[in-house]
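Novice: One predicted model, sequence on top.
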Amino acid sequence: MAVFTPVSPAEAADWLRQYDLGELVSIEGIGSGIENSNFFFNTTSADNGGRFVLTIFENLEPAQLPFYLEFMAALAARGVAVPRPIPDRTGAILQSIKGKPCCLATRLKGEFELDPQPEHCRQLGRTIAQMHAGGLAYQEARPQLMQPNLRGLDWQQAMLPKVAEWLPADLADLLRDELAVQAGHQSGAQYASLPRGPVHADIFRNNVLFDGTRAAPHLGGVFDFYFAGVDSFIFDLAVAVNDWAIDLDSGAIDAARADALIAAYAAERPFTDAERAAWPLALRAGALRFWVSRLYDFYRPREAETLTPHDPTHFERILRLRRAGPGCALP
């Protein structure tokens, strides 16, 4: 998240009048992230204690947005800990402000856990499985809204010429080789047999909140669904493992955290044989996706009031490690 489109308190107060959410108390820009403009939005409403988040969509087209917003709404209706989009007086959850599409959703409780322990990972694994079950139900109910992971292999291949020119030859060769490996895998029968559905595709430590205490944490919720799309469930899980269950300095898998996350997921949804076989390539795919996107954001940044591109070398290290060996397995 970042702030590309500033919104003044006066503009926010005027925009809020289309909701039954009381009066504006305060609006504060959120500086983390790199895709949309986001603001903490506090009102006098009793709904959710008056605590909301306004997201202004900077890249996604209005026609794409119902998939994301209805996905969140469907999960929230099932009791999964995710933001709940707020309808205006007409019942619409997709709005506009300053000529751009936007959405107001509930603000979750808790704080980031940047040093997760096995218990945090256990709760996250269970929640990811619940999100996948809810995603399947959403897909069955609203098949016309489904869309693929927009940062999937096709996007990564399209970004190759845009980032390769900035890279030394060895890194460009590594990028091309892994894209070729993933393309071969994703064209095969094993990949086609993987269970799939709508997934978050971006479950990082800064997209999950925990409250409670460190000794007895409680997962407050998963947010920032705007990279979601239909993809394999193990890709979504691999993205989470590659962030939540690693040593951040080296990228190496931490066995205790990985085992806790994966076992909790499997208790809700057991893995198939095809998923077990494809797991090493899923971990590599998760690392590749974020290496490519971080390379693009680093070398071709957009202007924003609060924007700090992430270091792409972090996922280069992770990809190299996963190519050498997965570091964990599915039960």
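Specialist: Nice, thanks for sending it over.

Novice: drop to CA atoms for contacts and neighbour counts, all remaining ones
Specialist: Will do.

Novice: Against L24, how distant is the residue nearest the centre of the chain?
Specialist: Nearest to the mean C-alpha position of the chain, counting by CA atoms, centre = their mean, stands D202 at 2.4 Å. Look at D202 and L24: by CA to CA, to the nearest Å, they are 31 Å apart.

Novice: the helices in the stretch 151-300 of the chain, which residues?
Specialist: 153-164, 169-186, 189-192, 233-244, 255-268, 273-299 (DSSP state H, counting those that start in this stretch).

Novice: Next, the angle helix 273-299 makes with the first one.
Specialist: In terms of direction (axes from the mean of the first three to the mean of the last three CA atoms, to 10 degrees), helix 153-164 departs from helix 273-299 by 30 degrees.

Novice: go on, the fifth one?
Specialist: Helix 255-268 runs at 120 degrees relative to helix 273-299, counting by the same axes, to 10 degrees.

Novice: by how many degrees do helix 255-268 and helix 233-244 diverge?
Specialist: Going by the same axes, to 10 degrees, helix 255-268 makes 150 degrees with helix 233-244.

Novice: what's around H310, how many residues?
Specialist: 16 (other CA atoms under 10 Å).

Novice: what's the answer for the one 3 residues further on, then?
Specialist: When neighbours are counted by other CA under 10 Å, T313 registers 12.

Novice: wait, it sits on S293?
Specialist: No - T313 lies out of contact with S293 (CA atoms under 8 Å); the separation is 11.5 Å.

Novice: and the closest residue to P87 other than its chain neighbours, helix, strand or coil?
Specialist: Of all residues beyond its chain neighbours, the one nearest P87 is I93 (4.4 Å), with distances taken as CA to CA, 6 or more residues apart in numbering. I93 falls in the coil class when you classify it by DSSP: H, G, I helix; E, B strand; the rest coil.

Novice: try it against this one:
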Amino acid sequence: MAVFTEVTADEAGQLSARLGLGHVVALRGITSGIENTNYFLTTDKGDGNGEQQWVLTLFERLTAEQLPFYLHLMKHLAGHGIPVPDPQADATGEILHALCGKPAAVVDKLSGGHQLAPSVWHCQQVGQMLARMHLAGRDFDRHQPNLRGLPWWQETVPVVLPFMTAPQRALIEQELAFQTDLAHSAAYAALPRGPVHADLFRDNVMFDGLPGHEKLTGFFDFYFAGVDTWLFDLAVCLNDWCIALDTGRLDEERAQAFVTAYDRERALGHDEIRLLPALLRAGALRFWTSRLWDYHLPREASMLKPHDPAHFERVLRERVDNPWHWLRDDGRPD
């Protein structure tokens, strides 16, 4: 969500008019993130009833052939009652547009703000909604694999190895071999799967309300979504929502609350519970690899702020050294 492509107010205004969103009042670049160009777009409603905020996204890596999966998934989830941004259509019903020579989309802006220091209460809400989102995606009729899954790890790890120390290289190569073996196992192949967010970090969820009583208002930034195991999506969340950021150590109270809330909406199977420690490692490997790539091989952007890859190195070491096993409330694994 850095600004790779500069958009003028006139250019944004032409797209806004085509979508029937009103006149552009303000246009402000969003500095966080590293994948796409994002702006907050404020328009008048054209009816004298105030202003409305949108998010304008120009896609820097994803192609026009890949994007319909993400945009139509958001439409599908919104239609099933999941609070996600709704892509805006033009007069022909098209939700994928073009701006400044790039594929583009405009979605409504969710209310509220991030919870960067989540409590058990926040984790319960995210776990519950994550399970509902997985269930809502079961009948989505488009398919695209998780483009940052195992094949991407296998392709990218050799590229970043020259930038790593010997102990780091040993860890990442051992973990990649472990995850490759796991992916070829019968238990892994049988895991339930469907559309996943695959990047549902604290800054991709919104809450609104009085402090201590905030209610979840939505999930956003679905542009890493794909079809994968639901357990991987859960593991990615646990590795961000339920850890101490300075050490990567899992906070078991938050993790227990998150998984229990998820399980009450969609009961986890025996193999999912058994393989959760391995998928927590997979989630850490995925983001360590991508952060190494972004940090050492950056693209130019006017507001680019790559994340520190050392964080997910710590998380992976923690998951290998201290695997976490979850049990249901009755103490049984299934």
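Specialist: Here it is on my side, so go on. From a predicted model like this one, the values you see are computed outputs, not experimental measurements.

Novice: Roughly how far does the residue nearest to P87 of structure 1 sit from F4 of structure 1?
Specialist: Distance from I93 of structure 1 to F4 of structure 1, by CA to CA: 21 Å.

Novice: between the two, which one's more packed in?
Specialist: The residue with more neighbours, out of I93 of structure 1 and F4, is F4; 22 against 19, by other CA under 10 Å.

Novice: my hunch is that that one is in a strand, does that hold up?
Specialist: No - read with three-state DSSP, F4 of structure 1 is coil and lies in no strand.

Novice: What residue in structure 2 is paired with it?
Specialist: In structure 2, the residue paired with F4 of structure 1 is F4, using TM-score structural alignment.

Novice: My understanding was that its match contacts E300; is that so?
Specialist: Yes - with contact defined as CA under 8 Å, F4 of structure 2 and E300 form a contacting pair (6.9 Å).

Novice: I'd guessed M146 of structure 1 sits against Y138; true?
Specialist: No - applying CA under 8 Å as the test, M146 of structure 1 and Y138 come out as separate, 9.1 Å apart.

Novice: Pick out whichever of the two has more residues nearby.
Specialist: Y138 (22 against 19).

Novice: show me the contacts for the more buried one.
Specialist: Y138 of structure 1 makes contacts with 71, 74, as judged by CA atoms under 8 Å, 6 or more residues apart in numbering.

Novice: mind checking how far it is from Y265 of structure 1?
Specialist: Distance of Y138 of structure 1 to Y265 of structure 1, computed by CA to CA: 19 Å.

Novice: Repeat that for P83 of structure 1.
Specialist: From P83 of structure 1 to Y265 of structure 1 the distance is 21 Å (CA to CA).

Novice: And L153 of structure 1, by the same measure?
Specialist: In terms of CA to CA, L153 of structure 1 sits 25 Å off from Y265 of structure 1.

Novice: and what of R84 of structure 1?
Specialist: 23 Å.

Novice: now the strands for structure 2?
Specialist: For structure 2, the strands defined by DSSP state E occupy 24-29, 37-44, 51-58, 97-99, 102-108, 193-196, 205-208, 215-219, 226-229.

Novice: Select, out of these, the one closest to H296 of structure 2.
Specialist: strand 37-44 (20.1 Å; CA to CA).

Novice: name the helices or strands packed onto the closest one?
Specialist: Applying 3 or more CA pairs under 8 Å, 6 or more residues apart in numbering; DSSP states H and E, one finds that strand 37-44 of structure 2 contacts strand 24-29, strand 51-58.

Novice: can I get these in JSON lines with mean neighbour count and distance to Q179 of structure 2?
Specialist: JSON lines is the format used below for those (neighbours: other CA atoms under 10 Å; distance: least, CA to CA, whole Å):
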{"stretch": "strand 24-29", "mean neighbour count": "18", "distance to Q179 of structure 2": "38"}
{"stretch": "strand 51-58", "mean neighbour count": "22", "distance to Q179 of structure 2": "33"}
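
Novice: Serialize those strands to CSV and add fields for distance to S185 of structure 2.
Specialist: Shown next, in CSV, are these (distance: least, CA to CA, whole Å):
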stretch, distance to S185 of structure 2
strand 24-29, 45
strand 51-58, 39
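
Novice: out of the ones you listed, nearest to A187 of structure 2?
Specialist: strand 51-58 (38.6 Å).

Novice: from the chain's centre, how far out does that closest one sit?
Specialist: From the chain centre to the centre of strand 51-58 of structure 2 is a distance of 19 Å (CA atoms, centre = their mean, to the nearest Å).

Novice: Any chance you could list what contacts it?
Specialist: Contacts of strand 51-58 of structure 2 (CA under 8 Å, 6+ apart): 5, 36-45, 99, 102-109.

Novice: repeat for stretch 158-170 of structure 1
Specialist: 172, 175-176, 292, 295-296, 299.

Novice: how about it, which residues of structure 2 does it hit?
Specialist: Going by TM-score structural alignment: stretch 158-170 of structure 1 matches residues 155-167.

Novice: how about that stretch: buried residues?
Specialist: By neighbour count on 16 or more other CA atoms under 10 Å, the buried set for stretch 155-167 of structure 2 is 156-157, 160-161.

Novice: which one of these is nearest R254 of structure 2?
Specialist: V157 (31.2 Å).

Novice: Could you check how far the closest one is from N38 of structure 2?
Specialist: Distance of V157 of structure 2 to N38 of structure 2, computed by CA to CA: 28 Å.

Novice: ditto for L327 of structure 2
Specialist: To N38 of structure 2, L327 of structure 2 is 41 Å away according to CA to CA.

Novice: Please identify which of these two sits among more neighbours.
Specialist: A side-by-side neighbour count of L327 of structure 2 and N38, using other CA under 10 Å, places N38 first with 27 against 15.
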